[in-house]
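S.K.: Sequence plus the predicted model coming up.
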Amino acid sequence: MSTVREIVEQLQAAEEPKEWMEELRADSRAGVKAALNRWNRQYEKKKKIREEFDKKCAFDLAYAPFEGALIAGVDEAGRGPLAGPVVSAVVILPKETPELIGLDDSKAIPKEERERLARKIRETAVAYSVHVQSVEKIDEINIYAATRDSMEQAVNALPIQPDIVLADAMTLSVACRTESIIKGDAQSLAIAAASILAKTTRDALMEELHEQYPAYQFAKNAGYGTSEHLNALRLHGPCSHHRTTFEPIKTMLGERGQEIGLSDHDAIDQPISNGHQSKQAAYSK
């Protein structure tokens, strides 16, 4: 009879259910029962993740205008915060992407896993592009128009022309057919991939801004209006990367009759590096 330890090692090495596992159900040892139950839970979890992955792949393929069509997914990060840019990303994935099993909407994935997936996406993508829309542009034309413009610029910067673009809840005007998908990042693999690149890129930018403006805790709040962030705004006023058309910043500036970048806050109001004022990149394997 195998020892509990040997059975545990066998289970750890098994990827799929085996006939010998049925025999374990009759084993009275508590260690064996616990190990088998643990394997079953992990297997069901992996099975569900795989099913969700296959569902996302099928969703994208349903929009393909012909066999082998290049399907691009586009998404953004940063529409709601009080500070920082909007970042848009577009990704064209190959037909087979087993490396991306587990890929989901960026908001549903922990930071470390997002970073790992972002690396995998860059490695496996047929092509991808990232565009960073400045705060100045957001204030100039409004957040909706700035986001749409950013998404369109990201698509136009692709080194390969897609046959169709699936956008997360946005109607775009680009050279190819587009579809606006409500909650697309939860349904489409390509849009989910774009959401990961947009989110990780923006988080990195906000962490850089945190180094320049530590009072606002951008690395922690990503520019969103947390109580800590709002307290810092009341104490220091806004910096040059706050959105002046967003409340409560708009009212705050009006009440004080002040401009962004006040001289008495020079210690926390430094310009962002030129490379991130309006950054756009396109990559192809």
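M.R.: Looks like it arrived, so ask away. If you're wondering where the values come from, they're calculated on a predicted model, not measured in any experiment.

S.K.: okay, CA-based contacts and neighbour counts for the rest of this
M.R.: OK.

S.K.: quick one, helices of the stretch 1-150 of the chain?
M.R.: 4-13, 19-24, 30-61, 111-124, 135-141, 143-156 (DSSP state H, counting those that start in this stretch).

S.K.: nearest to Glu255, of those helices?
M.R.: Nearest to Glu255, of all these, is helix 135-141, at 18.5 Å by Cα to Cα.

S.K.: Against which helices or strands is that closest one packed?
M.R.: Applying 3 or more Cα pairs under 8 Å, 6 or more residues apart in numbering; DSSP states H and E, we find helix 135-141 packed against helix 143-156.

S.K.: For the helix it packs on, buried residues please.
M.R.: Neighbour counts over helix 143-156 (16 or more other Cα atoms under 10 Å) mark Ile143, Ala146, Thr147, Arg148, Asp149, Ser150, Met151, Glu152, Gln153, Ala154, Val155, Asn156 as buried.

S.K.: next, the one to line up against it:
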Amino acid sequence: MNTYAFPLICGADEAGRGPIAGPVVAAAVILHPDHPIEGINDSKKLSEKKRNALSEEIKQHALAWAIAQCDADEIDELNILHASLLAMKRAVEALSVQPEKALIDGNRIPVGLAMPAEAIIGGDAHEQCIAAASILAKVERDRQMLEWHEQYPQYNFKQHKAYPTKQHLELIQEHGVCKIHRKSFAPVKRQLERDMGEVTS
């Protein structure tokens, strides 16, 4: 039951559909109307410095927020679309306050949500709560990629964040595939096939 004087609407978004390594990270946020946050926007339109500052502000002033993810193995098992939806569902379910409605960025709604939900294409440009979720998800995923860089410095994850840049693809060819690469993604799959060919030939 909602004991607040305003509707409890959460926004959910993800970061990391395009990379070929690492998790897809999702966040869910219920903003507090009594604590407005200036400058919230689609995370892709913000500088890294601004994203990091807003992430801390959102965590301090939102009514509730949560972060969840699906790792590379789950992405390979489910495919990236279903893994993204599952990560968003996990984030919504992890909120400390139960929302009355969920606004989901994109054109699909995660299956099995306990509340009504609406999918909004380009939602991070139209709904502040979705934009706030996009910021938390992006900042958390980038943070994790810096940690993975410490473990696998040969791939330079800190620079390209596991997107399939020319440099990243060249480093995969040089060093092979590591445990956080998404084996179902075409560039990684091709490298694994090349490596298998070298082993069997």
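M.R.: Right, received. Where do you want to start? A quick note: this is a predicted structure, and the numbers were derived from the prediction, not measured.

S.K.: Closest to the centroid, which residue in the first structure?
M.R.: Note on the first structure: the residue nearest the mean C-alpha position is Ile196, at 2.6 Å, using Cα atoms, centre = their mean.

S.K.: Quick check, that residue in contact with Arg114.
M.R.: Yes. Counting by Cα atoms under 8 Å, Ile196 of the first structure touches Arg114, with 6.2 Å between them.

S.K.: Return every residue with contacts to both of those two.
M.R.: The contact sets of Ile196 of the first structure and Arg114 overlap at Ser106 (Cα atoms under 8 Å, 6 or more residues apart in numbering).

S.K.: between the helices of the stretch 1-150 of the first structure, which one is nearest to Thr171 of the first structure?
M.R.: Short answer: helix 143-156, nearest of the helices of the stretch 1-150 of the first structure by Cα to Cα, at 7.7 Å.

S.K.: And the closest one against the second structure, how far off on average?
M.R.: When the second structure is superposed, helix 143-156 of the first structure averages 0.8 Å from its matched positions, counting by mean Cα distance after the TM-score superposition for the first structure.

S.K.: so that helix matches what in the second structure?
M.R.: Using TM-score structural alignment, helix 143-156 of the first structure lines up with residues 80-93 of the second structure.

S.K.: I would like the residues contacting the matching stretch, please.
M.R.: Contacts with stretch 80-93 of the second structure, where a contact means Cα under 8 Å, 6+ apart, come from 10, 12-14, 17, 24-28, 66-70, 74-75, 102, 108-113.

S.K.: for the second structure, longest helix please?
M.R.: Counting residues, the longest helix found in the second structure (DSSP state H) is helix 128-151.

S.K.: if we can go back for a sec, the match of helix 143-156 of the first structure: how far from the chain's middle?
M.R.: Mean C-alpha position of stretch 80-93 of the second structure versus that of the full chain (Cα atoms, centre = their mean, to the nearest Å) differs by 9 Å.

S.K.: What of stretch 62-82 of the second structure?
M.R.: For stretch 62-82 of the second structure, the distance to the chain centre is 7 Å (Cα atoms, centre = their mean).

S.K.: For it, measure first residue to last.
M.R.: Stretch 62-82 of the second structure has an end-to-end distance of 27 Å (Cα to Cα, to the nearest Å).

S.K.: With adjacent residues omitted, what lies nearest to the equivalent of the residue nearest to the centre of the first structure over in the second structure?
M.R.: Using TM-score structural alignment, the partner of Ile196 of the first structure in the second structure is Ile135. Closest residue to Ile135 of the second structure apart from its sequence neighbours, by Cα to Cα, 6 or more residues apart in numbering: Ser43 at 4.9 Å.

S.K.: show me the contacts for the alignment partner in the first structure of that neighbour.
M.R.: Counting by TM-score structural alignment, Ser43 of the second structure lines up with Ser106 in the first structure. For Ser106 of the first structure, the contact set (Cα under 8 Å, 6+ apart) comprises Arg114, Asp185, Ala192, Ser195, Ile196, Lys199.
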